[in-house]
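Q: coords below, sequence missing:
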């Protein structure tokens, strides 16, 4: 539900040349001759006699993998009054016993196949739909057959054992508990305004406690038999599979699904726009900011025809250009808001909305609101400029071209959402090639007036909702509807000037660098990479791949970071990279640099962390030279902008005002403080820390940390040829300055304190608790040890799910993870976390520690070790064919001075992981000698425990 109260950025897909061969189609579109867009030709689709639909597509990225979605046109809107929450509850029950997988055997079976519960196998329930997702290896015929059987069981094979239903009540209620807090309490006040008298306001998917606590099993069975039926279901299969074989299996498995003898009609619930306006205020003692949102609603226009597609492009151009204007507004020395923006997009169901949102500076709601509304009024009066429009079109076309070039390495996940929407809502899914052609046909026909007309279609004083939320302390100062309407009227009466576009395109570099030379080339045959050493000491590791077409990841890293500076200088060091990024680059300030890069796939930014500094970036092959020019400028000519500094101070002060209202902030601040042994570098932000900031000091720290390029290793992974990038590397990296000081990170001794420590935070009104258990200490850092620690975390995660969730019904999703590092000294933190009822805290902590104790005394079961090995082996296979994995791996090895070939020992290392080896690790690292317990409980004064 949070998405309802958020501004969603609509992405653009694009290309930059029209296709003259499609002019006739363009004329038809221009004249409004709508043509239904066909489904992607690469998809095999069909419908069985019982109404069951299927979509199958072969896609080999990732290799040997397939994704199944079972889509059901079944959601909370179908519930009767006594079933509120049972659509979601039914989703849970499909994991708790089906015809071929009784009780929890389904999860057990999938874990053996290398599929993780929650991370891989999952599902969701919404107002109109329930969707189950299952990724599987496709190179194992038995597992593939098992996956199809699971989908068949999910479609109409749930056993709904009353005992399992009773156990699952606690799990669902714990999931509901996690969502309780300030946002949920305020939603209860403004949802009736947003939803009016529609069915949506009466059937929130999470349901009602009274129903979830008390419903009888036959009430759930009735819902299941009424709605889980083939005429409302579809199976979507995308992956490295034989389409003919999958289609044959679907026909065999799903043909016998039965529709009810007396089918209940599947009512299509809609919002009815009455023309009326609504206003609501909601405050809460735990809210951390004051916000206002205005929604102007109108009937949605689904994308089904070429005309609809044209309208979609127009909206995306509109949102893109309007977003740029708000981005500029936010870069002022004293921004008028913490966040401000507006866009046109889907609201819910059959309704679209023009949504304006402001997160206000403390005590400055009027100023922030007017600043955002003023831009919409400026747009109504003058529209966008021709320069903005032409650039937006070029950007859109370029993005479409990038997408088109990557079509052969598109990940299967990217297709699933399109086919899902096609089945559930009829939204067109014509495929990448068709969309590319449509875009190139439509774009040249668009006029500036087409985009400017968008605001007019939503320029209405009717069907408008205004929602204001904030901390309780602001309740007396929040405006009423009359005052907000007066703000709007006053903006309309202002003498608003037209927008002026200050952007002038120019070269990034004013002079060309003198290239260095490659003095050494070493082939890293074991990982199919090449290491270059340049004349200035810079090292570059190059790994060309074909994992993702038209995509290159580039990173630079060196040891050092803020550890080299005193506590007094830490705050300035900590924001140094942020300030440089916010200042722009070369001759471009921040806003104009964004405009310069618009339409490219370039994403880049420097960082200065605790123990390292560097740059991380991505680009297409054609953009690599521009990207390396940016790298060159970060080292040689970073910008210093006092406006960016003042903006940071202003925003930070605003965010601090009510930060401590949030129980979650207090909880995580405590974790950081305790684990940081109360170092000032780990305590929460404060006005005193802001007073320590110095722009010149930050800038000089950045310059110093990027002064010795000889200390850096650059990694290139992706779609490139080594011989073609060598000249660029010599020119832009070989020319970087080098002092050859080769700094190393300094160990400041900021380690978690030894011993057993318990910290209890009492904050929050809701009857919910959050628990974090941290085992810490010195660590033997190595590739093999890291894998074993991961194994220990995974087997404990499996056991905690089985015990805390399935057996005790006390939590929704317990989490276990481990972090280990080598720099500045080898340390580890092994964490267990969960949310629960306050009354169950001690019992569940005892259960969790009891499972830790069992690993230490008897070790994990052999079957759980095999589950870890299956999951990690499958993950490893996929990682080896992913650019982001190799980029991170090479980067980490460079920083940690590790063995780059260690990854080749994966299989041998995995074989050595046994119940005994994990038992030994548990006794060493989970001894309990250094255990920190941090617990968030509600305030006692609320009486809600």
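A: Structure received. Every value quoted in this text rests on a predicted model; they were computed, and no experiment measured them.
Q: rest of the way, CA atoms for contacts and neighbours
A: Fine.
Q: show me where the stretch 301-450 of the chain has its strands.
A: 339-348, 351-360 (DSSP state E, counting those that start in this stretch).
Q: adding another structure so you can compare the two:
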């Protein structure tokens, strides 16, 4: 198990910054503007929403704007964003793709950081390229991101200098431009496939023939390959200017000092004398309906999407904000109905959803989508649209509405409770939206109080009216995407219009909202006791043993105000069952998890959980079974009831079982059309000799899933709680949680079994080989180089292998991307396991052109051999060490990190206090120790080469 990792709890149509008017206020509990709104006897919906009074904003005389906010989560960190109101929509026909290309160039030579010195400098400070240091370009904007430590004055100063250089001082050296062409072309190549080919066909319709349809940020191969460097320099001069830029700075900083630095650095930004006007582009409504059906040989599912476009409704006033709450309620309620339909015994679609949301170019839209079962497009279409029609005719029920409002109220409360624990990054999107789109930006206090006042004023009739307004028979697009083999069966526009008319005329019945009044559990547990307690020195945790043998580790924290994370495991898993039972065993926990709990079926449970911030889910993996979840303080009792229920009152509903089987079979229908699936399947089959536990499930194997056997296996795995270990991390006290431990955990059954998981002997071959797979239309290659073998598992060995991963990542990016311009992305990854026996895997992966993959493969292995011969450079090793230190500083204040470390240590039978020694061990990693593990584990005879190439020409 990797050490520096945090455990995570828990497709359609993507359309993927002298002083004037400065104002600043010290943080207060509630802005005066909000007080005025809230103190009115009758709120005026036309009142403008107050701006966040906890951020310092200003506009320099040259038009450059800034937003600066102090926030201490995480401590000693600051995140900076530079937003530029410049995207691909501003390009001429000779500049297609240059807005995005310019974003790339801002990482390849700045005034104060020539060539690749920027990335090198920041890596030395522990900033990771791609993970921390990043940027994006869209139709209308380009945004740069730089999170850095704020406790180093020199680094903080240089971080601001990076932002200043990004704003106007890109060097745009000809040699660097020519080197970057290959990288951008590889990024373009990597995005090619079924989705891109179909998108090129439907975008002109989706975007109403507007300029947006011809301005995809990636650009064209011809322009990227051949543009004169003077063209991009002209684009940069025209558009990278202060009146179109803003800096957003949020973090553990002195706001006034930061403002002073911003004024010093950015006041000299200039705008060309004859700068072009920044026009605002729109997608105009054409007041007619449109239709297109597109297919592709590599498409794996048939998807229908209906979009009804309307003029955009910006959120500026109190009334606008209230209206956005009504839309949120509509979205919640309609999607809850569709979710229930999808879990019926014979669902009419694989998945479906409806959303009222922003679109693009000054438009909003009602989006209705569904993924059809193979050959049953009409059934999926009618079932999805019928539910929208049902709402249009009858509206929602009062109980549905009450649940939606309760859910929004709970979310509002939760957000408010955690307001002083919000991460700095969470504030940025609001300020970005304010600068780029004039969007509202409310303070934590204002948002909470205004939302709290507005929610009770919402009415069911208004939500129904919102749906009627957006669900119109005009400005409607129907887009169908499917596999080539279904081309002849897809409907025509005339037929789809007939379906709409028939559904409109059909006499539907009103929705019945059935809600159970039963409690979750059928019986009250028989309370047990705490048998023993002992402190875990150094990490403020305690180990408790209950009367039934359950071991519990408690770590109270103050990292969040109201978050409790839960993890539980027991040895065993699917390894204890024969191959004949494998598919029932491996699907047992998901079937139980989807089937309700205790006395409540799935639908009843979902409704019961509305407004509650609780989630608990069981799992059965190969070598263990257990639970994972989270809760707030209010929901802690319910979380324990759910834990108890998953042990003692599990169920698999017939409808859920049949629905799961139907969806599984449907999802397998076209997967062999996907080159990536075919490639992955070939790798797994070749490594594990077609073993059913390592290869994707087939249709025949889906048929082997038996409901009764799955439930029996589940019950067997959770029949004996005595060998379970539970970990709780978060905002609780021992006194608060101990009564629940005694009532709900200590009361669980104890059979005294002493189980251990079984070693199935599923290991990769001892000798490497090469396997080439041909699948796909695009002229691109995907290469995976892997090493597998036995391992010497120890704390230092693990750390040295992690270091090898880190330094090799640096070298592969420098060589394959920056020096050879052969890839957009390349990476190395190490993993290791202690049980059932010590094993490791080490991989290198990249995508490139078919004409380059062999030379790049040789280059990658050359970098491996350099480290084996000489070890990494001390500079690269230092980059790894500082990155680990900087990551650890923030991770130590995260509940998820501690949950992972403690639960992982107990599961691996290791010391949970290892974290106390980690930095000491990190200092022991040397050039020689990394060289040693490279020679030990990256052996030529254990190298497996997996290569995906396009279909062979016949």
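A: Sure, I can see it. Values in this document were obtained by computation on a predicted structure and should not be read as measured data.
Q: residue 449 of structure 2 maps to what in structure 1?
A: Residue 449 of structure 2 maps onto residue 437 in structure 1, with residues paired by TM-score structural alignment.
Q: distance check, its match against residue 315 of structure 1.
A: 18 Å (CA to CA, to the nearest Å).
Q: same list, the strands of the stretch 301-450 of structure 1, but as JSON lines with mean neighbour count and distance to residue 130 of structure 1 please.
A: As requested, the strands of the stretch 301-450 of structure 1 are exported to JSON lines (neighbours: other CA atoms under 10 Å; distance: least, CA to CA, whole Å):
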{"stretch": "strand 339-348", "mean neighbour count": "22", "distance to residue 130 of structure 1": "16"}
{"stretch": "strand 351-360", "mean neighbour count": "23", "distance to residue 130 of structure 1": "20"}
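Q: I'd like these as JSON lines, with distance to residue 245 of structure 1 appended.
A: Shown next, in JSON lines, are the strands of the stretch 301-450 of structure 1 (distance: least, CA to CA, whole Å):
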{"stretch": "strand 339-348", "distance to residue 245 of structure 1": "38"}
{"stretch": "strand 351-360", "distance to residue 245 of structure 1": "40"}
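Q: select, out of these, the one closest to residue 800 of structure 1.
A: Counting by CA to CA, residue 800 of structure 1 lies closest to strand 339-348 out of the strands of the stretch 301-450 of structure 1; the figure is 37.1 Å.
Q: which bit of structure 1 covers stretch 54-72 of structure 2?
A: Going by TM-score structural alignment, stretch 54-72 of structure 2 sits over residues 42-60 in structure 1.
Q: ok, the counterpart of residue 806 of structure 1 in structure 2 - contacts?
A: By TM-score structural alignment, residue 806 of structure 1 lines up with residue 818 in structure 2. The neighbourhood of residue 818 of structure 2, defined by CA atoms under 8 Å, 6 or more residues apart in numbering, consists of 179, 180.
Q: helix/strand/coil for residue 818 of structure 2?
A: When classified by DSSP: H, G, I helix; E, B strand; the rest coil, residue 818 of structure 2 comes out as helix.
Q: rewinding a little: which one of residue 437 and residue 315 of structure 1 has more residues nearby?
A: Per other CA atoms under 10 Å, whichever of residue 437 of structure 1 and residue 315 has more neighbours is residue 315, with 22 against 17.
Q: any idea what that one aligns with in structure 2?
A: Residue 315 of structure 1 maps onto residue 327 in structure 2, by TM-score structural alignment.
Q: contacting residues for its match?
A: Here residue 327 of structure 2 is in contact with 356, 463, 466 (CA under 8 Å, 6+ apart).
Q: how close does it sit to residue 365 of structure 2?
A: 11 Å.
Q: also residue 256 of structure 2?
A: 42 Å.
Q: again, but for residue 175 of structure 2
A: On the measure of CA to CA, residue 175 of structure 2 and residue 365 of structure 2 end up 45 Å apart.
Q: and what of residue 385 of structure 2?
A: 16 Å.
Q: surely residue 793 of structure 2 forms part of a strand?
A: No. Residue 793 of structure 2 is assigned coil when assessed by three-state DSSP, not a strand.
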